[in-house]
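Student: Quick one, what's the 3D model for this:
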Amino acid sequence: MLRAFVTALLLTLFAAQPALAAERVKDIGRFQGIRSNQLTGYGIVVGLPGSGDDNLEYTVQSMKGVTARFGFQLPPGINPSLKNSAVVMITAELPAFAKPGQRIDITVSSMGRAKSLRGGSLILTPLLGADGQIYAMAQGNLAVGGLGAEGADGSKIVVNVPSTGRIPDGATVERAVETGFATAPTLTFNLARADFTTAQRVAAVINGRFGTMRARAIDAVSVSVSAPPGADVRTMLMSDIENLTVDSAEAAARVIVNARTGTVVINSAVRVSPAAVTHGKLTVRIDEAQRVIQPAPFSQGETAVEQQSAIGVEEEVKPMFLLDPGPKLADVVKAVNAIGASPADLVAILEALKEAGALKAELVIL
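Tutor: Predicted structure coming up:
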């Protein structure tokens, strides 16, 4: 009885608070364990038109390792010129629930002095996960978007990045990653942005749809959902939860300033206490000129040059403006635009308001 009362009270409180437009649960987070995994591999690209690594030591060692797989051993002391080969790193994303036999895209990047991978073919290479196990095998012809050309006099031109390419469907999945979602004691939904209010609202919406206390907010990110075991049952439950709509809580008041580009972003929650602001610009200008002085005819004088300096001070007068109590974003922008402040000037005004305690927001400098 007490739990039902608490749930009803939370629903009432959250409905009374200001909120953004309703969003689907799947758009504000994801279930724990349902994620992609990174794979990497080390391999050899062959068939290059003389744009490879040449005779780099690790390229030679890698090629010897490849040929050894087929029972062929290069004679000791012989290091072949490998202008048509290049040592590469292969990276890929293994999607959640990927099954053996499925194919995934891979990216191939040169590690050595190869000028271009255009026209090359990747030799069969295992792709490893963070645990050192093989999860996919990669092989195929590269698609390279960049190109490069070099003249006899040393001049060259490069378009995009010819030392990196992709192979669509270039790897075959050999092992599935166990997610544990079918056997875990509970399902955990994690928000993309930590917020206690949003977490409570997600739990309240799930309880309103599936029954009281089915879900509970663990912290500002995670919502624990009780679910019966079984992949089929949990798949249906997770699908229903993802398509529920929830009113996300309004973000904390924040002003973001990019000091390198002068970009200023102010969210709608920013408020300003009563404050008077004036903004002016003082310019000191010094002009230098030279005047030639000629002596009188038949005199003993000499021609001379006289320096003339003109110093002036200009002060751009701009009126002081008053920020009324609790103005919203539109009022702040309108007041600042009224005095013609540049982005750099706006940053200075915001910093001064923050220091004076009038800006009710977090000021973030990037």
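Student: Please make it C-alpha for all contacts and neighbour counts, starting now.
Tutor: OK.
Student: Which stretches in the stretch 201-350 of the chain count as strands?
Tutor: 215-217, 222-226, 245-249, 254-258, 263-266, 271-272, 275-277, 281-293, 304-316, 321-323 (DSSP state E, counting those that start in this stretch).
Student: Would you mind finding the most buried of those?
Tutor: Scoring these by mean neighbour count under mean count of other Cα atoms under 10 Å gives strand 215-217 as the most buried, with a mean of 23.
Student: by contact count, what packs against that strand?
Tutor: With contacts taken as 3 or more Cα pairs under 8 Å, 6 or more residues apart in numbering; DSSP states H and E, strand 215-217 sits against helix 196-210, strand 222-226.
Student: Out of those, which is closest to D105?
Tutor: For the helices and strands packed on strand 215-217, proximity to D105 was assessed by Cα to Cα; strand 222-226 is nearest, at 31.7 Å.
Student: if we can go back for a sec, can you add distance to L48 and give the helices and strands packed on strand 215-217 back as a markdown table?
Tutor: Listed next are those as a markdown table, based on distance: least, Cα to Cα, whole Å:
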| stretch | distance to L48 |
| --- | --- |
| helix 196-210 | 54 |
| strand 222-226 | 50 |
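Student: want to put them side by side, so please do this one too:
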Amino acid sequence: MLRRLVSAFLASFLTIVSVASGISPAYAARVRIKDIADFEGVRTNQLIGYGLVVGLHGTGDKLTNVLFTRETLVSMLNRLGVNIRANEIQLQTHDVAAVMVTADLPAFSHGGGRIDVTVSATGDATDLTGGTLLVTPLMAADGEVYAVAQGSLATNAFSAHGAAASIMHNIPTNGHIANGGVVEREVPLDMVDRKIQRLSLRNPDFTTATRVAEVINSTLGGHLARVEDPRTIELNLSNVDRMQTLYRIGDLLVEPDTLAKVVVDDASGTIVIGNDVRISTVAIAQGNLTIQVTETPQVSQPGPMSNGTTTIAPRTSINVNNGNNAKLGILRNGPALSDLVSGLNALGVGPRDMISILQAIKADGALQADMEVR
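Tutor: Alright, predicted model coming up:
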């Protein structure tokens, strides 16, 4: 009964959303080109660095266990004029932690700009809350330094430990510094002098690429766009204002095409069904074998003034439901996602049972779509 109520609620929710938005199930929404495609060469760059976090309240690395933290601390102090090489073995502080620092350098970043950085412990530190990251150079894959990070960490986490219990919220060994990185080097990217620019679709598809090219040519005139492959649309900008044209192209609306696909996650019972999924007429019988075992032990007490002992008499009740009440339903060929969902909901099928049914329909060849099981 609960599964039927949940399924009916989901079907009603889908119907309400469709009616309220005025969108029919068979209609795909139009989106901006810049939301489904990227300009070639315009991308972020990953940065990484190694540094130290100080100011921790006894939750840092144990220097006797984590040798690289101790060596980093000693080397840093030597560069600052503090020579402790002779006594480094006596270092016992627990307020320092070695960390890896990562960040994304956006396209068109200029010197002096600010970026967010993420800090993660690499040793046996237990909590980075309240720590301060010291100056850390951030390098790209080419080995050059593109930014420098420093600042106070925010972990949005806490942990508490007692003799018999402990609690932890989020991950206290992973922190974040908003605007903690300063851009030192720019990634060269010149789009003004490019006569040929390319659009790269995030989801390659010949139909979508053709629609994008047609919208650009019909709106801006001429033959600016040409489809090279399912992912790439070439733009000829030799006779137009390049920046103005790219701006206008990004805001043009197009109706992207999508593959017919079903994605299921068996662990969580999640099902995602694409709008273009079709299913041939099939007959489905859905029923489960349910075995319920109930233990109700009874206690037998000896009589007064007797030498008997108290005994427990086991009592077990077993009920078996082999799904004899399940019905054989016909799921007819549906023209849209709503018909497929309504047909399965009409059979009283829950999410986990629906996964098994969809897998069986796919094996039978009646599911006209790709199926991805995670």
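Student: JSON lines for the strands of the stretch 201-350 of the first structure, including distance to D105 of the first structure?
Tutor: Below are the strands of the stretch 201-350 of the first structure laid out as JSON lines (distance: least, Cα to Cα, whole Å):
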{"stretch": "strand 215-217", "distance to D105 of the first structure": "37"}
{"stretch": "strand 222-226", "distance to D105 of the first structure": "32"}
{"stretch": "strand 245-249", "distance to D105 of the first structure": "33"}
{"stretch": "strand 254-258", "distance to D105 of the first structure": "35"}
{"stretch": "strand 263-266", "distance to D105 of the first structure": "36"}
{"stretch": "strand 271-272", "distance to D105 of the first structure": "48"}
{"stretch": "strand 275-277", "distance to D105 of the first structure": "56"}
{"stretch": "strand 281-293", "distance to D105 of the first structure": "57"}
{"stretch": "strand 304-316", "distance to D105 of the first structure": "60"}
{"stretch": "strand 321-323", "distance to D105 of the first structure": "55"}
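Student: Out of those, which gets nearest to E23 of the first structure?
Tutor: Taking those one by one with Cα to Cα, strand 245-249 is closest: 5.2 Å.
Student: And for the closest one, what's in contact with it?
Tutor: With Cα atoms under 8 Å, 6 or more residues apart in numbering as the test, strand 245-249 of the first structure has contacts from 18-25, 195, 197-198, 201-202, 205.
Student: With respect to E362 of the first structure, which of those residues is nearest?
Tutor: D195 (15.9 Å).
Student: Tell me the counterpart of that closest one in the second structure.
Tutor: Using TM-score structural alignment as the criterion, D195 of the first structure maps onto D205 of the second structure.
Student: Tell me the residue in the first structure aligned with N275 of the second structure.
Tutor: Match for N275 of the second structure (TM-score structural alignment): S268.
Student: wait, doesn't its match sit right on V255?
Tutor: No. Applying Cα atoms under 8 Å as the test, S268 of the first structure and V255 come out as separate, 9.8 Å apart.
Student: now the closest residue to the match of N275 of the second structure other than its chain neighbours: how far from D27 of the first structure?
Tutor: Distance criterion Cα to Cα, 6 or more residues apart in numbering; nearest residue to S268 of the first structure, sequence neighbours excluded, is L329 at 5.6 Å. L329 of the first structure sits 26 Å away from D27 of the first structure, going by Cα to Cα, to the nearest Å.
Student: More neighbours: those two, which one.
Tutor: L329 (15 against 12; other Cα atoms under 10 Å).
Student: How much space separates the aligned partner of G143 of the second structure in the first structure from P126 of the first structure?
Tutor: Using TM-score structural alignment as the criterion, G143 of the second structure maps onto G132 of the first structure. With distances taken as Cα to Cα, G132 of the first structure is found 11 Å from P126 of the first structure.
Student: Looking at the two, which is more packed in?
Tutor: Using other Cα under 10 Å, the more surrounded residue of G132 of the first structure and P126 is P126, with 21 against 10.
Student: Please give me every residue in contact with the aligned partner of D240 of the first structure in the second structure.
Tutor: Here D240 of the first structure is matched to R248 in the second structure, going by TM-score structural alignment. Applying Cα under 8 Å, 6+ apart, we find R248 of the second structure in contact with no residue.
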